[in-house]
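Enquirer: build me a structure from this.
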Amino acid sequence: MIFRVATRRDLPAVLALLADEDQVLDPASMPVGAEHERAFAAIESDARNEMLVLTDAEADGTVLGCLQLTYIPGLGQGGQERALVEAVRVRADRRGEGLGAELMRLAAERARGRGCGLIQLTSSKRRTAAHRFYERLGFARSHEGFKLPLERP
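Expert: Here you go, the predicted structure:
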């Protein structure tokens, strides 16, 4: 397995993982719109954001998992940064092999190496299997999350 920063070439595979977590979609069938291109370019050019992928070195670099890390500066915790984990996905046909745990371990290692004092995430209330997964990794349900959708102008 190879854990690395995603490149533009990985974008269709990442979109396939995010589009449907219950089945494997062909990345070649994923429409990559201008909004995806803008978002990826913004992540790629921002020193506080990283889209990371886990690839199979033996299968032509097939993307098996992904996540986004955002580093947030703060005054709490002695001024240490915290890492926010978003968009965690592992290919449906490769779950149960420890890839998700490895992806999260590597993300935590990366955040720790940057000096982060905390790694945090939110997960949809309906993703109960994901909640059990995060708890097995040592994440605690310490806060309640709130979201407010904003209307587009």
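
Enquirer: could you use CA atoms for every contact and neighbour count after this?
Expert: OK.

Enquirer: and residue 84, how close does it get to residue 95?
Expert: Between residue 84 and residue 95 the computed distance is 23 Å (C-alpha to C-alpha, to the nearest Å).

Enquirer: oh sorry, the question was meant for residue 12
Expert: With C-alpha to C-alpha as the criterion, residue 12 and residue 95 are 20 Å apart.

Enquirer: let's see this one next, to set against the first:
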Amino acid sequence: MASIDMESKNIRLAQLHDAESIQLLLEQLGYALPVAALAKTLTEYQDNPQSRSDELLVCEQPNAQGEPQVVAVMALMFFDYFPALSRICRITAIVVNADMRGQGIGTLLIDFAKARGRQEACQVLELTTSTQRIATQQYYESIGFTKTSFRYSLALG
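Expert: Purely as a prediction, here's the structure:
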């Protein structure tokens, strides 16, 4: 998988040293995960990339000192969907740092997801979002996504 640069932004696979940045971003989505758990998962991603059906990506850009700074995170999952006999690329998480929103980073990530989906022979790119995130839903619809279903969940633990 090749990374892309656009206006000094770079999308790449997440690495162990990104754990704290990812934790802070996921908190903005309402997920309070310990850094140690994220580090363990990132280590598993790095050690066994072929055994996973998903990818964890970060978008970085230079900070004021010119050093790379993680400003967004996105997780993609690729799977076969039997009822439609198709392959799907699902964005399972996407968040841009609140201070960086409105600069095209989310659109850049979604364009990257489209390209990755095509590389994986997917026919559909899908995502879910909270019913409470009205502005987010409007954004997704403004860039071409359509609301096609409701998702229900049941905790098994």
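
Enquirer: so which of residue 12 and residue 95 of structure 1 has more stuff around it?
Expert: residue 12 (20 against 13; other C-alpha atoms under 10 Å).

Enquirer: give me the mean distance between stretch 68-79 of structure 2 and structure 1.
Expert: For stretch 68-79 of structure 2, the mean deviation from structure 1 after alignment is 0.7 Å (mean C-alpha distance after the TM-score superposition for structure 1).

Enquirer: residues contacting that stretch, please?
Expert: Stretch 68-79 of structure 2 has contacts (C-alpha atoms under 8 Å, 6 or more residues apart in numbering) with 18, 21-22, 25, 53-63, 87-97, 100, 105, 109, 113, 117, 120, 122.

Enquirer: could you do stretch 76-95 of structure 1 as well?
Expert: By C-alpha under 8 Å, 6+ apart, stretch 76-95 of structure 1 touches 17-18, 21-24, 64-74, 99-100, 111, 115-122.

Enquirer: what does residue 16 of structure 1 correspond to in structure 2?
Expert: For residue 16 of structure 1, the aligned residue in structure 2 is residue 24 (criterion: TM-score structural alignment).

Enquirer: can you tell me how far the spatially most central residue of structure 2 is from residue 80 of structure 2?
Expert: Nearest to the mean C-alpha position of structure 2, by C-alpha atoms, centre = their mean, lies residue 74 at 1.5 Å. For residue 74 of structure 2, the distance to residue 80 of structure 2 equals 20 Å [C-alpha to C-alpha].

Enquirer: repeat that for residue 124 of structure 2.
Expert: 11 Å.

Enquirer: same check, this time on residue 54 of structure 2
Expert: Counting by C-alpha to C-alpha, the separation of residue 54 of structure 2 from residue 80 of structure 2 is 13 Å.

Enquirer: ok, those two, which is more surrounded?
Expert: Set side by side, residue 54 of structure 2 and residue 80 show more neighbours around residue 54, with 18 against 13, by other C-alpha under 10 Å.
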